[in-house]
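*Asks:* What follows is a protein structure lacking sequence information:
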């Protein structure tokens, strides 16, 4: 770990204080296929992408009992202070990081007498990309490094999942944390009796000469994931919880989507048929639209992509108001599609799949 002055302080303010510095990063993710249907047992595909979150962590020694971590989030102004007993001050989003800090502090007993400052970097992340999970994984990795404890990716996943439970207000599937920690493409599916999620690492490859963009439809209002899961159920005529349904009932709900998923798997390689894969994305989206989780803004953005040569497009994540979508296009059409979206007020970012999970960038 290098020695440098604290970020955000002038030399006159902190000229006598040096600190250890480390930078960690983690990818974000998109759901390529399977939103909502995964709740009822269908397989879904999550892909780590190169729009990474970075955490610059600085440590300085402090008196025992004065341990804390200051969190600075210059992009969203959602900072605060967290403590090793799990307390937090400031924005509500820092509560998830307080839970991670408490877990590692108590687990290692090697962070006493150390105080931290964590600065979040990496630009804007759209809804559904797992940005919070990525930051949690970055913090967990840095804290274990500062504690001098070597851990594997499963332990970083476990800690990131602890944070996600706070952020989501309940037990999440784990796909966000799993993808940002491990990288690559991950197949995940839910089992019942007992209820659990399974994960399988898979190879990633889009057909040649194609790329993916993510599009933001935020207009000042966002719909939370829980409400959208309920909306999907209502539009399907589902009145029971997923684990209260019979296996046959769940199979009937998922059947239209599973056919799309199985066909898509056959095209997800360098020599795959790009047009077929794009058509399958449109079909997956039509199912989601039919079940009430699209919006006029999402539909407008998809129409723009289609009219400008897009191969396919669909919601990624839960959808709803302020939700994001992905567009699948030939690389030669990238700029024209993004320009057309921008003209109508929609921000977009080109994404590349990545096999790199959470890692130390500098120390």
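*Replies:* It's in. It should be emphasised that the depicted structure is a prediction, and the values quoted were computed from it without experimental measurement. Numbers count the residues shown, from 1 in each chain.
*Asks:* switch to C-alpha atoms for all contacts and neighbour counts from now on
*Replies:* Noted.
*Asks:* Stretch 95-109: which residues count as buried?
*Replies:* Counting neighbours by 16 or more other CA atoms under 10 Å, one finds that the buried residues in stretch 95-109 are 95, 96, 97, 98, 99, 100, 101, 102, 103, 104, 105.
*Asks:* Repeat that for stretch 348-363.
*Replies:* 348, 349, 350, 351, 353, 354, 355, 356, 357, 358, 359, 360.
*Asks:* Quick check, central residue of this structure?
*Replies:* Relative to the mean C-alpha position of the chain, the nearest C-alpha, by CA atoms, centre = their mean, is the one of residue 130, at 1.3 Å.
*Asks:* Pretty sure that one sits against residue 31.
*Replies:* No: in this structure, residue 130 sits apart from residue 31 without contact. The criterion is CA atoms under 8 Å, and the distance is 10.0 Å.
*Asks:* From the chain's centroid, how far away is the top strand by length along the chain?
*Replies:* Counting by DSSP state E, the longest strand found in the chain is strand 44-61. On the basis of CA atoms, centre = their mean, to the nearest Å, the separation between the geometric centre of strand 44-61 and that of its chain is 10 Å.
*Asks:* Check it against this one:
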């Protein structure tokens, strides 16, 4: 029998029973923007069909207990990946998210067991932490959330605008197997922006133009233009020092194999590239090329729904 969570309904003194809830939230790729968001430029991001799933099961004890299940293919990339999964640095934000949600719904002493199942590569620039956090929030409360489906334009501090597109690009993701720390990379870019103000002023202006062009290409369905702009974005990220030799090698290999364009996605320093393909036959050829070059390719599609939570 499910445990009770005595939660008042708005305008009522009645309480309702809290059953276990399973929530799912997508990962993401960044089509343009990346580090320049921190400096005020817009970014264009797309949700993809890699997911984090969380089951929240209320119990009669105080505190949050978390179980984590991550596919072995993502743990086998490096020894460091295993340490990340097992470390407090990975689990602590998840616990904080759950406890903050319990506080928000006025049940700070309610106990909850969380089972996290993440198929998104960890520390690869695909939003695994954000996806898992939002799935936890949604599963615990079934009323909060912050991961959109589809495609969005984002600009600091909190401007989020969904982008309507008719037909999304045919995409191929490729993981380098090299993991990174977003915080360190963002910090290095912010520091460099202060010591190289003239260069970064030009970089920021170009980043804004690229994001505007990406939005236009998505709306008009001009995939060749989208690919060219994504490649320009990669060159810009190279110039600010956040790429990696393997990322550059895979981007070059993808384009030589027929990709309309390719770029790193996320913070850089490792992680993944994303390539725009002209058709499914071309995508298969590019995937074979990237695999030969030491990458792990994935055929991805847009996620249109965002976070979803259902009673189990």
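*Replies:* Yep, it's here. Everything quoted here is computed from the prediction, not taken from an experiment.
*Asks:* Could you list which of the buried residues of stretch 348-363 of structure 1 belong to strands?
*Replies:* Under the assignment DSSP E, the buried residues of stretch 348-363 of structure 1 contribute 348, 349, 350, 351, 359, 360 to strands.
*Asks:* Next one: the counterpart of the last one in structure 2 relative to residue 53 of structure 2, how far apart?
*Replies:* So the one you mean is residue 360 of structure 1. Counting by TM-score structural alignment, residue 360 of structure 1 corresponds to residue 309 in structure 2. Distance check for residue 309 of structure 2 against residue 53 of structure 2: by CA to CA, to the nearest Å, it reads 9 Å.
*Asks:* can you list residues touching both of those two?
*Replies:* Taking CA atoms under 8 Å, 6 or more residues apart in numbering as the contact criterion, the common neighbours of residue 309 of structure 2 and residue 53 are 22, 23, 24, 135.
*Asks:* burial of residue 262 of structure 1, as a residue count?
*Replies:* When neighbours are defined as other CA atoms under 10 Å, residue 262 of structure 1 has 11 of them.
*Asks:* Then residue 87 of structure 2?
*Replies:* Neighbour count for residue 87 of structure 2, taken as other CA under 10 Å: 11.
*Asks:* Can you classify residue 294 of structure 2 by secondary structure?
*Replies:* coil (DSSP: H, G, I helix; E, B strand; the rest coil).
*Asks:* Counterpart of it over in structure 1?
*Replies:* Per TM-score structural alignment, residue 294 of structure 2 is aligned with residue 345.
*Asks:* And that match, how close does it get to residue 304 of structure 1?
*Replies:* Between residue 345 of structure 1 and residue 304 of structure 1 the computed distance is 11 Å (CA to CA).
*Asks:* Of those two, give the one with the bigger neighbour count.
*Replies:* Taking other CA under 10 Å, residue 345 of structure 1 and residue 304 do not tie; residue 304 has more neighbours (17 against 14).
*Asks:* OK, contacts around the more buried one?
*Replies:* Under the criterion of CA under 8 Å, 6+ apart, the contact list for residue 304 of structure 1 reads 337, 340, 341.
*Asks:* so which of the residues you listed comes closest to residue 120 of structure 1?
*Replies:* In terms of CA to CA, no member of the contacts of residue 304 of structure 1 lies closer to residue 120 of structure 1 than residue 341, at 28.1 Å.
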